[in-house]
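Colleague: Got a sequence here, can you model it:
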Amino acid sequence: MSWSYSIGKIGGTVLRVHVTFVLLIIWITASAWAAEGPQAALINMLFILSVFACVVLHEFGHATMAARFGVRTPDITLLPIGGLARLERIPENPKQEILIAVAGPAVNVVIFLILTIFLGGSGWLSDLQSLDNPGQSFWGRLALVNALLVAFNLIPAFPMDGGRVFRAVLALFMDRVKATQVAARTGQVIAVLFAYWGLTSGNPILVLIAAFIFFAAGAESSDAAMRGLAHRSAARDAVITSFVSLAPDDTLDTAAQAILHSSQSEFPVLTPDGQFVGFVTRESVLARPDPEFRQRPVSEIMFDNVPVVSLKTGMDDVLDAFAKGRIPAVAVIGKTGNFVGFINRENIGEWFILARGS
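Modeller: Here you go, the predicted structure:
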């Protein structure tokens, strides 16, 4: 996700913080300082950080359960509206998806029990209007927030946790793509209700959450439809076979000329005998416009750790390859191991539009 920065790595999962989350911390701290002084500002800042620590644990609950089914979580991003765990893929087994979805709220239940039973924290619904009041019990406020996280996440608004459970249950009785479409529409209806509630109550956070749910539901529905088509398609259906290539010892000046005379964003690098060794991207060349770079070989800046598939490889495997990491494209080889073309993200989108219409 753009505008997010890594702050560490836990068990193979990169923890990222979106810049707007940092701005939220600054705003809350400054507001509390101006209203009640430095002590209140410190308490409120620690409280917000504690809340998002609980959110991180919630997301790692999803990641840990997903790992049990062989699904990696490349990164978790902290946003002002919560956390976002990016799974490589969503298991198509509905029972596995249900377990992954409920694992996050289950973590908040455990935190709530620890705070109330062992730390004596107690909160009441009447305290919701003053959660930012440092005079209230710190543990009580944190326990109440975890209870709210459980209740909020189990609302059947896809793609929230409750919505994913709803989609998985539907998938037990109907096609997965159809189940996703039903769950997405339900989520968008709930999002509209959230937006109305936020506008009439003057709560901008609800409006922000509603917008996130609405657009995320649409994106998830499109992704499920793409996955449905991918099951019936192979790499040969989307491969780009007309392209300009480069040699490993070509200079960046040669690559710059290729950029000027073509519309490609990725250039395969091939040995004299046609063997694929990597990709050079338009961005990597344009990032080095100074004369001292012009005579450097493209092999110095090429991406050489990219997936290679055959023409018969299923498109679902191609989609998985893009989900696993930040790669410019996937190389496609023929029966004899010769390079025949590549697939990039733009071409996947074009393939999806045309395949859906046929």
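Colleague: contacts, neighbours, all on C-alpha from now
Modeller: Noted.
Colleague: Give me the contact list for stretch 217-233.
Modeller: With Cα atoms under 8 Å, 6 or more residues apart in numbering as the test, stretch 217-233 has contacts from 158-159, 176-177, 180-181, 184-185, 187-188, 314-316, 352, 355-356.
Colleague: Over to stretch 139-158?
Modeller: 47, 50-51, 54, 105-106, 108-109, 111-112, 115-116, 119-125, 127, 131, 160-167, 183-184, 186-188, 190-191, 213, 217.
Colleague: Buried residues of that stretch, list them for me.
Modeller: 139-150, 153-158 (16 or more other Cα atoms under 10 Å).
Colleague: quick revisit: which two of the contacts of stretch 217-233 have the greatest separation?
Modeller: For the contacts of stretch 217-233, with distances taken as Cα to Cα, the pair at the greatest spread is Gln188 and Gly314 (31.3 Å).
Colleague: I have a second one here; can you model it like the first so I can compare?
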Amino acid sequence: MLGGNLKLTTVFGIEIKVNVSWVFIAALLSWALAKGYFPVLHEGLQQIDYWSMSIIAVLGLFASILLHELAHSIVARAFGLEIKSITLWLLGGMAEMRDEPPTPKAEFLMAIAGPAASISLAGLFYLTGVALGSGGSAALIGLVASYLAKLNLVLAIFNLAPAFPLDGGRVARAAIWSATGNYQRATDIASIMGSIFGLGLIALGLISLLTGMGLSSLWLVILGLFIRFAADASRAQAQAKHTLAGERVSDIMTANPICVSPDIPVAHLIEHYMYKYPFEFFPVVDNGQLVGSVSLHEVKRVPPGERGAIPVHQITRPLTDDHTIGIDASAAQALAQMQATGQSLLMVTRGQAIVGVIAMRDILRLVTLKTTLANS
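Modeller: Prediction:
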């Protein structure tokens, strides 16, 4: 993922985020539409009209991708899967799903929901374009609607390509999973299909670039690189989960971690904890109850001259579900949570008390060790 993500709003309890790459794609697409596409379709307008149409079209694309991802998420929730957030980025969108689909049927229905939404939107925009295409200022909105109809149709068709992690690849995984009864094998095959598809897009983009098709060919290369990377990452993630089967968080965690009191001064934290222990952060515990954590990131915000007077509780990072996991959870669940939230460490809890800490490196070390021994 490029850059950082910004939270926009919450829909149906799902956080809607936008990656900063959307600023780039929005500006580039608006410019291309205002300078090239709409002037060809309708000559003689002022630049402000072309730019207005382009901005509306970009916002329409944004909304279309969001509705595409919401369709996936609503079906996923119907099968009891937790969808925490949706992130819209440079080339589309991605829903953050903590667990895998429970059955091939669930996988199929979740996958097909996105293209179905895009096809429905294409039809709606097409009818709007026809209705407004009689002339006058309404016809300009009709041109935008017709453009969005084509774009949603292309989005649906492209996503139906049998290449994981595209929706068509997930449909393929559901079919293979149903036929073989083996989720791991289905994921492997669908991921290989996605990797090959990504290589094909890269090759097509490079050939188009070398034969004078213009810099737009680079989009095929970028898209191919993303699909290949995502397919390979999905396959590795599935293999890791398979390897971790039966392993519990309690088996891997570091028990009884060093904790700090919220009442000690920041200077005491630095002198007696940060200088002494090579840990990335320290859990903050008040009367046996975990209340948050503190790290160098929070400490360095306190001016050196004030560190002796400011207590730790004033800079403590509040406790969230992203930073904790229950002791009864599986190691695979811990890995999935870390990958979804970007955390490299999780605090392991029993009720309101902390009982350990689990790190990404510890999980990956176990995966590597078990894989090596299994192949020896």
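Colleague: Drop the TM-score for these two in here.
Modeller: Here the TM-score for the pair of chains, by TM-score structural alignment, normalised by the length of structure 1, is 0.84; 343 aligned residues with a Cα RMSD of 3.0 Å.
Colleague: which among the contacts of stretch 217-233 of structure 1 end up buried?
Modeller: 158-159, 176-177, 180-181, 184-185, 187-188, 314-316, 352.
Colleague: Which residue ranges of the stretch 51-200 of structure 1 form helices?
Modeller: Using DSSP state H, counting those that start in this stretch, the helices of the stretch 51-200 of structure 1 run over 94-113, 138-153, 161-171, 176-201.
Colleague: Now render the ones you listed as a markdown table, adding distance to Ile10 of structure 1.
Modeller: Listed next are those as a markdown table, based on distance: least, Cα to Cα, whole Å:
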| stretch | distance to Ile10 of structure 1 |
| --- | --- |
| helix 94-113 | 17 |
| helix 138-153 | 22 |
| helix 161-171 | 22 |
| helix 176-201 | 31 |
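Colleague: Ok, which of those comes nearest Leu286 of structure 1?
Modeller: That would be helix 176-201 among these, by Cα to Cα, at 39.6 Å.
Colleague: Can you check which part of structure 2 that closest one sits on?
Modeller: Under TM-score structural alignment, the match for helix 176-201 of structure 1 in structure 2 covers residues 183-208.
Colleague: try stretch 87-105 of structure 1
Modeller: Taking TM-score structural alignment, stretch 87-105 of structure 1 hits residues 97-115 over in structure 2.
Colleague: tell me, how many neighbours does Ala353 of structure 2 end up with?
Modeller: Ala353 of structure 2: 16 surrounding residues under other Cα atoms under 10 Å.
Colleague: and if you look at Ile117 of structure 1?
Modeller: Once other Cα under 10 Å is used to define contacts, Ile117 of structure 1 is seen to have 11 neighbours.
Colleague: list the contacts for it?
Modeller: If a contact means Cα under 8 Å, 6+ apart, then Ile117 of structure 1 has no contacts.
Colleague: Return the distance of it relative to Ala106 of structure 1.
Modeller: 16 Å (Cα to Cα, to the nearest Å).
Colleague: Please apply the same query to Arg164 of structure 1.
Modeller: 15 Å.
Colleague: Who has more neighbours out of the two?
Modeller: Neighbours were counted for Arg164 of structure 1 and for Ala106 using other Cα under 10 Å; Arg164 has more, 27 against 15.
Colleague: dump the residue contacts of the equivalent of the more buried one over in structure 2.
Modeller: Under the alignment by TM-score structural alignment, Arg164 of structure 1 pairs with Arg170 in structure 2. Counting by Cα under 8 Å, 6+ apart, Arg170 of structure 2 touches 107-108, 111, 162-164, 190.
Colleague: Tell me how many other residues crowd the residue opposite Leu70 of structure 2 in structure 1 once aligned.
Modeller: In structure 1, the residue paired with Leu70 of structure 2 is Phe60, using TM-score structural alignment. Other residues within reach of Phe60 of structure 1, judged by other Cα under 10 Å, total 23.
Colleague: From Ala256 of structure 1, how far out is the nearest residue in space to Phe60 of structure 1 that is not next to it in sequence?
Modeller: Closest residue to Phe60 of structure 1 apart from its sequence neighbours, by Cα to Cα, 6 or more residues apart in numbering: Gly104 at 7.3 Å. Between Gly104 of structure 1 and Ala256 of structure 1 the computed distance is 48 Å (Cα to Cα).
Colleague: Between these two, which has more neighbouring residues?
Modeller: Gly104 (25 against 16).
Colleague: That one against Cys54, yeah?
Modeller: No: counting by Cα atoms under 8 Å, Gly104 of structure 1 does not reach Cys54; the two are 10.0 Å apart.
Colleague: residue closest to the middle of structure 1?
Modeller: Centroid-nearest residue in structure 1: Arg86, 3.9 Å away (criterion: Cα atoms, centre = their mean).
Colleague: which residues touch that residue?
Modeller: 73-76.
Colleague: cool, and His313 of structure 2?
Modeller: His313 of structure 2 makes contact with 262-263, according to Cα under 8 Å, 6+ apart.
Colleague: any idea what it aligns with in structure 1?
Modeller: Under the alignment (TM-score structural alignment), His313 of structure 2 maps onto Ser299 of structure 1.
Colleague: measure its match to Pro94 of structure 1 for me?
Modeller: 45 Å.
Colleague: Please flag which of the contacts of Arg86 of structure 1 sit within strands.
Modeller: Applying DSSP state E to the contacts of Arg86 of structure 1, the entries found in strands are 75-76.
Colleague: Would you convert the contacts of Arg86 of structure 1 into CSV that also reports neighbour count?
Modeller: Compiled in CSV, these are given as follows (neighbours: other Cα atoms under 10 Å):
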residue, neighbour count
Thr73, 23
Pro74, 19
Asp75, 22
Ile76, 24
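Colleague: got CSV for the contacts of Arg86 of structure 1, with distance to Phe276 of structure 1 too?
Modeller: Converted to CSV, those look like this (distance: Cα to Cα, whole Å):
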residue, distance to Phe276 of structure 1
Thr73, 29
Pro74, 27
Asp75, 30
Ile76, 33
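Colleague: Thank you, goodbye.
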